[in-house]
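Asks: Any chance you can model this:
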Amino acid sequence: MAGISSFRKRLVRGTCLGVLVLSLAGCATTRSNETTGSIARTSSSSRPVAEMNATELRSAAESVGKTYAANPKDRQAGLDYANLLRMTGRNDQALAVMQQVAIFHPADREVLAAYGKSQAAAGQLEQALSTIGRAQTPDLPDWKLKSAEGAILDQLGRSTEARQRYREALDLKPNEPSVLSNLGMSYLLTRDLRTAETYLRSAASQPGADSSVRQNLALAIGLQGRFQEAETIARQELTAEQAEANVAYLRGMLSQQNSWQKLASNDSGNTN
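Replies: Just a heads-up that it's a prediction; the model follows:
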């Protein structure tokens, strides 16, 4: 179905604000120690990046970009700049930044993970899988990388392999909301909306679940025709601007050539 294909692309290429996403090791949140290649705050603002609106994100990207331009070998500046570029939809530029950072820090696991994230956001999915694989170490596996690998596999339509990676991530980090959310979205992609909702509700109930998890839950509920409930969830804990963007996105997804109504009506527990 064209709607599924289009949505699968949106999942990797979307930004954190106003777009519902599979998490490639997490969007930038205040829990920066648990996200790969993301920043919680910028030096020019005391506000968490995840709470910034589009204008503030662009301003933060410009500020961090100047720091990066002054010293392209600065690992953290490169990571921060690429993350902000992705959050503002400048995926090709983010990839170019991470290519340079990876040249200067070729063995750094966090750099490789962020590089893979940028490759995926730019649509280079097979390359992203290879890069994420190089970042992983079998003796000390990283749950964030397992989840990121699963998200990329889902974009490639390899849902069985993706879910295995999510479950491996959950073995390493039980009840991690971002991983449970990814698992739920994996089922949504194969039209099993009830199972998707179950995992997304579990994700949303976990301590530390962020707004992106609840927005994914709103989508799963909305696709089942319970739009008022979905809209209520979509408006929680967001600024008015963010809430309107997410509600508009929900409405657009549900009305797009009737594809999502058809998806909901065809929900028959398919987990292929």
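Asks: CA atoms for contacts and neighbours, from now on please.
Replies: Will do.
Asks: What spatial separation is found between Lys66 and Tyr115?
Replies: 20 Å (CA to CA, to the nearest Å).
Asks: Apologies, that question was intended for Thr190.
Replies: Thr190 sits 28 Å away from Tyr115, going by CA to CA.
Asks: what about those two, which has more around it?
Replies: Set Thr190 next to Tyr115 and count neighbours by other CA atoms under 10 Å: Tyr115 wins out with 29 against 19.
Asks: Test my guess that the more buried one contacts Leu95.
Replies: Yes: the pair Tyr115 / Leu95 is scored as a contact, 7.0 Å apart, by CA atoms under 8 Å.
Asks: which residues touch the closest residue to Thr131 other than its chain neighbours?
Replies: Closest residue in space to Thr131, ignoring its immediate chain neighbours: Gly116 at 5.2 Å, by CA to CA, 6 or more residues apart in numbering. For Gly116, the contacting residues are Gln127, Ala128, Leu129, Ser130, Thr131, Ile132, by CA atoms under 8 Å, 6 or more residues apart in numbering.
Asks: quick one more, to check against the first:
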Amino acid sequence: MVFHKLSRLFCAVSMGTLAAACATAPTAEEKAYEAKVKSETIMPASADDRALIKRQDPMTQATFWGLEYEKNPGDVEAATEFAKSLRAIGSDKRAAEIASQTLSLDPGNAELLTLLGKALLKAGDMENAVDALRQAYAANPEDLTVLGALGVAYDQTGRHREAQATYRQILQRNPASTSSLSNLGLSLTLSGEPEAAETFLRRAVEQPNAGVRERQNLAMVLSLLGRFDEARELSAGDLPDSQVDKNIDYFRAMLTPSTRVYGQLRGSMDD
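Replies: The predicted structure is shown next:
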């Protein structure tokens, strides 16, 4: 209370007989106010506040859920939302740490396993990503985005046959999955099968939501097949001439055995 603070300040500079008067205990009203402030500081936000914050931008969400997590690291909802918001702002390593810690409290949580696996994948920890994503898919086999991420993780660890089987499994359930068609094409390229890759990349390009990534992946494979004019024509609609020339030169270099760099290819991942 402002009056109480002023009275204590007055007491601090007073002398003599005023000292006894200054020693008065806080009033019941002051005690109640202090208890209210303390409870509001440590209590979690209301359900309404939590619902409202989910409509805000990722940085605002990360700040809010970070405070909620700090109040109670055992709050699974706060931890899950904090990890999600961290991924949204690009802090995948920290998101993986939060998800991993919280899984010790709720080991079978499919959402946390998914967050952990995708965060590890984005952070470059491929081996652990494979393990987490396999667990996530076992916990929720309806989530095809987990299966897609697992395929990318397999490819990045050199397990191309397992990756291809994973993409084909998705395509059995969703034949129009643009990312899976494209990733299967890239994986076949990585395993030295550019002719087979072309088939799937052409299907990817034909999908309504296909974009620059899919067209450039197809242009790359056409170049690897030595069909540079087709690759140039396909690229020309998306890139300036100077960039098209650079890409064609790069793809030509990939055909030279001593400079093959297929290992730099990376598939796309649905969040």
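Asks: quick one: TM-score?
Replies: Once superposed, chain against chain, the TM-score is 0.58 (TM-score structural alignment, normalised by the length of structure 2); 194 aligned residues with a CA RMSD of 3.5 Å.
Asks: re earlier: can you tell me the element the residue nearest to Thr131 of structure 1 falls in?
Replies: Gly116 of structure 1 belongs to helix 109-121 when elements are defined using DSSP states H and E.
Asks: ditto for Leu145 of structure 1
Replies: Per DSSP H and E: helix 143-155 holds Leu145 of structure 1.
Asks: Following the chain onward from that helix, which element is next?
Replies: Criterion used, DSSP H and E; the element after helix 143-155 of structure 1 is helix 159-172.
Asks: Tell me roughly how far that following helix lies from structure 2 on average.
Replies: Its aligned residues in structure 2 lie a mean 1.5 Å from helix 159-172 of structure 1 after superposition (mean CA distance after the TM-score superposition for structure 1).
Asks: In structure 2, what stretch matches that helix?
Replies: The alignment of helix 159-172 of structure 1 onto structure 2 (TM-score structural alignment) covers residues 160-173.
Asks: Just the buried positions in that stretch, please.
Replies: By 16 or more other CA atoms under 10 Å, the buried positions in stretch 160-173 of structure 2 come out as His160, Glu162, Ala163, Gln164, Thr166, Tyr167, Arg168, Gln169, Ile170, Leu171.
Asks: Tell me how far that stretch lies from the chain's centre.
Replies: 22 Å (CA atoms, centre = their mean, to the nearest Å).
Asks: cool, stretch 105-123 of structure 1 as well?
Replies: A distance of 14 Å separates the centroid of the chain from that of stretch 105-123 of structure 1, by CA atoms, centre = their mean.
Asks: Tell me the buried residues in that stretch?
Replies: 105, 109-123.
Asks: and if you look at stretch 124-139 of structure 1?
Replies: Leu125, Ala128, Leu129, Thr131, Ile132, Gly133, Ala135, Gln136.
Asks: any idea how far Leu183 of structure 1 lies from Thr190 of structure 1?
Replies: Distance of Leu183 of structure 1 to Thr190 of structure 1, given as CA to CA: 11 Å.
Asks: correction: Pro141 of structure 1
Replies: Here Pro141 of structure 1 is placed at a distance of 28 Å from Thr190 of structure 1 (CA to CA).
Asks: what about the helix holding Gly116 of structure 1, how far off from structure 2?
Replies: Mean for helix 109-121 of structure 1 is 2.6 Å (mean CA distance after the TM-score superposition for structure 1).
Asks: about what we covered before: next step: the buried residues of stretch 124-139 of structure 1 restricted to helices.
Replies: Leu125, Ala128, Leu129, Thr131, Ile132, Gly133, Ala135 (DSSP state H).
Asks: Surely the third one is in contact with Ile152?
Replies: Yes: Leu129 of structure 1 is in contact with Ile152 according to CA under 8 Å; the separation is 6.8 Å.
Asks: could you say which helix or strand contains the residue sitting nearest the centre point of structure 2?
Replies: Geometric centre of structure 2, nearest residue: Arg87, 3.8 Å, by CA atoms, centre = their mean. Secondary structure assignment for Arg87 of structure 2, by DSSP H and E: helix 76-88.
Asks: now for that helix, which elements pack on it?
Replies: With contacts taken as 3 or more CA pairs under 8 Å, 6 or more residues apart in numbering; DSSP states H and E, helix 76-88 of structure 2 sits against helix 58-71, helix 92-103, helix 110-123.
Asks: Those: which one's closest to Thr199 of structure 2?
Replies: Ranking the helices and strands packed on helix 76-88 of structure 2 by proximity to Thr199 of structure 2 (CA to CA) places helix 110-123 first, at 27.2 Å.
Asks: The nearest residue to Gly151 of structure 2 once chain neighbours are set aside and Ser39 of structure 2: what is the separation?
Replies: Leaving aside its sequence neighbours, Gly151 of structure 2 sits nearest to Ala163 (CA to CA, 6+ apart; 4.3 Å). To Ser39 of structure 2, Ala163 of structure 2 is 51 Å away according to CA to CA.
Asks: you'd agree Ile89 of structure 2 is up against Met59?
Replies: Yes: using CA under 8 Å, Ile89 of structure 2 makes contact with Met59 at a distance of 6.6 Å.
Asks: sorry, back to before: which one of the buried residues of stretch 124-139 of structure 1 is nearest to Gly222 of structure 1?
Replies: Closest approach between these and Gly222 of structure 1, by CA to CA: Leu125, at 28.5 Å.
Asks: one step back: give the equivalent position in structure 1 for the residue nearest to the centre of structure 2.
Replies: That one, Arg87 of structure 2, aligns with Ala82 by TM-score structural alignment.
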